[in-house]
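Trainee: Okay, predicted coordinates and the sequence, questions at the end:
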Amino acid sequence: MLLGAASRPVELADAPQWWYACLYTGGVDATDDVVAGLLPPVLAEVRALGASRWFFLRYVDRRGPHLRLRVFGPGASLDRLVRSVDDLGAHLELITTAPRARPIELVPGAGAALLAGAGDAVGVRPAVYEPEIDKYGGLDGVELAERLFEFSSELALWGVSEHEKGGARDALAALLLADAAGALLHGARAGRWPARRAVSWSRFWHIHSRWWTGAVLGDETLRVALEAQAAGHRDAVGERLRRTAALPGVQAWRRRWFRAIDDHLAAAGRMEVPRTPQHLVFHQNHMLMNRLGYLPREEALLGIHARDWTALSSTDPRPSTKGQNR
């Protein structure tokens, strides 16, 4: 830059902003393949152009099941996304028309109510991002939440690509649920925000189970059934969790997730975000389960496994650091 030359003013089109689109998958069957096959190349391209944040979630509306993809970046990266909509649509068509097995449900009928009346659209539909400001405690809380959404999305992208639902992914999900609650209570900075230890481990999971089974509304039927289902398979599930927990990739991601939750809560406490730490962990856990492909009733069952895993393993709910530098 020449001495005395004025710096180039930042134009409105260059200012970072959010791009948001719904990627309709034609049904739930293809959603995992869209996560694993479509998101990585899209993200690689926009990151090369300066995109600095992203996240996704799974959703169902009247048009059908879809991914909600949000990318934050400068005009160049978002312009590329706008110009790539047709390519995204063509990629979706290729993925969604491939033959595949029906998706597994951990809890029979878990998707029936959510999918009732939903269509089977395939394609890309731009939308406007409206952050859940109240849920996360204001603008500062939303910004903190979005940072963890990105980490959670990266974790889910790995989990979906590497592990099948109905197999090791189920165990991974239960372990991650346990790790987030463990970070709440036992993270390195838990003592700096006393409210983090205001609710016990068992109470946290009791609330989790009642919420996602609908027992909080007065009907205990599903909660009792899931407790019985978990009890009937406790030994087998415990062994699956132990095998999965021994995988190097799982160990690495669990440690990162534990630290990410601890960091998130430390920042929220420091900034005095007006939400309880239990509330924040509850919703971040839910968003991770959504990204991994689990419906609310399935999350309830996985939460029971997470609760029981700590009892079965006879340890505190912190991922192992054996063999790692501290």
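Mentor: Okay, I see it. Numbering: from 1, shown residues only.
Trainee: C-alpha only now, for contacts and for neighbours.
Mentor: Fine.
Trainee: What strand or helix carries V281?
Mentor: Under the criterion of DSSP states H and E, V281 resides in helix 277-292.
Trainee: What are the buried residues along the helix or strand harbouring W211?
Mentor: Under the criterion of DSSP H and E, W211 resides in helix 201-213. Neighbour-count burial for helix 201-213, with 16 or more other CA atoms under 10 Å as criterion, is recorded at 201, 204-206, 208-213.
Trainee: and the comparison structure, right after this:
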Amino acid sequence: MSAVKVLTAGTHLGDEMSRMTEARIVSGGSAASPVQHQPSKTALWAMLAIAPEPDREDAGDEIVRHIVTPLSGQAKNWGAYRFGFSRGAESENSAINLHLRATDDVVQRVWAFAHALGDENIAKLGTLKFTHSPNIVYPPRPGEPVPELVEASFARFGGPEGLKLVDEVSELSADLAMWAVNRFPAVNMRSMLATLLLFDTGHALMRGPRSSLWHDRRSTSWDFYWTTHLHGCAASFGPGAEQARNTMADRLAPRIVPTHRVMAAVASEPSVDIWRRRWTHAIDLYLYRADKQRISRGARQLAMGVGRMLLNRIGISLKEEAVLGIYAHAWSQDIEAQLTGEAHSPQQSKPGRK
């Protein structure tokens, strides 16, 4: 059973931190008396879901600001191998799922700190529900089956080697998302950044510096990429997905030019430019390595997979991503240069369509 601690209101964060490494935490109850034990060095994959009260609007963003961001830094300082997070697939789901790969002693320490942060920020966040999933050994021991927890990630990114390869991009996307949530508190402005990053992901796939080294990257056309992207996002619309796609495209057509002006304003910020450069470089390098390591997934699938992971962390649902994809499809380096007055945009070459 994973480590849990229920913190009482008024517990001071500093006091809690001074005690948490000494106590063995028992699920569903208070701290037991300290026990002496040798911490295991076996790597675990642990998950913690944090759910706000149902009536808390924008609670997901607040959890990212006040719990996920400080927790990320401490997890790395304490020796965690990887730390990440994800949100519910639908916009109305404000729960945040934390993912941690670390040894058992680090897992307990990080999760106890998460509870402490929740208590410290109770005035901002309200009462939070913490739900722990059983820890699993990862990588699995020889002869053991693939844990159910990672099956979906294996399918998306190409097995254990693909999951290992995507780690660096995942870490960058978590850092980028935490920055974005803090820099753009308003979701409408953050969605403009998300649209730029959607464009950057597709552009890095097809026109990144190393794209010519993998035929699969250059064989995808700009229009086909975005048609596939829209179909993937609109699958969440249910049985009427095709009609919904057509209706949405017609409805959004008059909004493209005004939206592009707002995107240009966001793109002109130096900090945005820096993060976009980092992201496009990471995507280009990730796909290059995926080809060299013969990861059993196509370039387009891998690019869309990491793009979806990023937008989910930023706070964009699948339905919202479908809308943003239409704006990204119509964007180009030429449009960006024209609207921002810059001679060059963050990417180094132009997409297939202007």
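Mentor: Alright, I've got the coordinates. Bear in mind that the values here come from a model prediction, so they are computed numbers and not experimental data.
Trainee: dump the residue contacts of the counterpart of R53 of structure 1 in structure 2.
Mentor: Aligning on TM-score structural alignment places R53 of structure 1 opposite R82 in structure 2. Residues near R82 of structure 2 by CA atoms under 8 Å, 6 or more residues apart in numbering: 76, 99-102, 167, 171.
Trainee: Please flag which of these sit within strands.
Mentor: With DSSP state E as the criterion, strands contain 99-102 from among the contacts of R82 of structure 2.
Trainee: a markdown table please, covering the residues you listed and showing neighbour count.
Mentor: Below are the ones in strands among the contacts of R82 of structure 2 laid out as a markdown table (neighbours: other CA atoms under 10 Å):
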| residue | neighbour count |
| --- | --- |
| H99 | 16 |
| L100 | 25 |
| R101 | 24 |
| A102 | 26 |
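Trainee: Where does R289 of structure 2 fall, secondary structure wise?
Mentor: helix 270-292.
Trainee: and L185 of structure 1, what does it touch?
Mentor: 196-197, 201.
Trainee: returning to that earlier point: quick one: the match of R53 of structure 1 from V306 of structure 2, how far?
Mentor: 16 Å (CA to CA, to the nearest Å).
Trainee: Over to L287 of structure 2?
Mentor: Taking CA to CA, one finds L287 of structure 2 at 11 Å from V306 of structure 2.
Trainee: circling back to that earlier point, now do the helix or strand just after the helix holding V281 of structure 1: which elements does it pack against?
Mentor: Scanning forward in sequence from helix 277-292 of structure 1 by DSSP H and E, the next helix or strand is helix 296-313. Contact here means 3 or more CA pairs under 8 Å, 6 or more residues apart in numbering; DSSP states H and E; on that basis helix 296-313 of structure 1 packs against helix 168-186, helix 201-213, helix 221-232, helix 234-245.
Trainee: Pick the most buried one from these.
Mentor: Stretch with highest mean neighbour count among those: helix 168-186 (a mean of 25; mean count of other CA atoms under 10 Å).
Trainee: what's that one aligned against in structure 2?
Mentor: The alignment of helix 168-186 of structure 1 onto structure 2 (TM-score structural alignment) spans residues 189-207.
Trainee: how close does the matching stretch sit to structure 1?
Mentor: Taken over the aligned residues, the distance from stretch 189-207 of structure 2 to structure 1 averages 0.7 Å (mean CA distance after the TM-score superposition for structure 1).
Trainee: ok now that stretch, how far from the chain's centre?
Mentor: Computed by CA atoms, centre = their mean, to the nearest Å, the chain-centroid distance of stretch 189-207 of structure 2 equals 14 Å.
Trainee: Over to stretch 269-279 of structure 1?
Mentor: 20 Å.
Trainee: Stretch 227-245 of structure 1 now?
Mentor: In terms of CA atoms, centre = their mean, the centre of stretch 227-245 of structure 1 is found 22 Å from the chain centre.
Trainee: Give me the contacts around that stretch.
Mentor: 168, 171-172, 174-175, 250-251, 301, 304-305, 309, 312.
Trainee: check contacts around the spatially most central residue of structure 1.
Mentor: Structure 1 has L288 as the residue nearest its centroid, 2.0 Å off, counting by CA atoms, centre = their mean. Contact partners of L288 of structure 1, counting by CA under 8 Å, 6+ apart, are 152-153, 156.
Trainee: now the strands: where do they sit in the stretch 1-150 of structure 1?
Mentor: 17-25, 53-61, 64-73, 122-126 (DSSP state E, counting those that start in this stretch).
Trainee: Where does the last one end up in structure 2?
Mentor: Mapped onto structure 2 with TM-score structural alignment as the criterion, strand 122-126 of structure 1 occupies residues 128-132.
Trainee: Average offset of stretch 278-287 of structure 1 relative to structure 2?
Mentor: Looks like 0.9 Å for stretch 278-287 of structure 1 (mean CA distance after the TM-score superposition for structure 1).
Trainee: That stretch aligns to what range in structure 2?
Mentor: The aligned range for stretch 278-287 of structure 1 is 300-309, by TM-score structural alignment.
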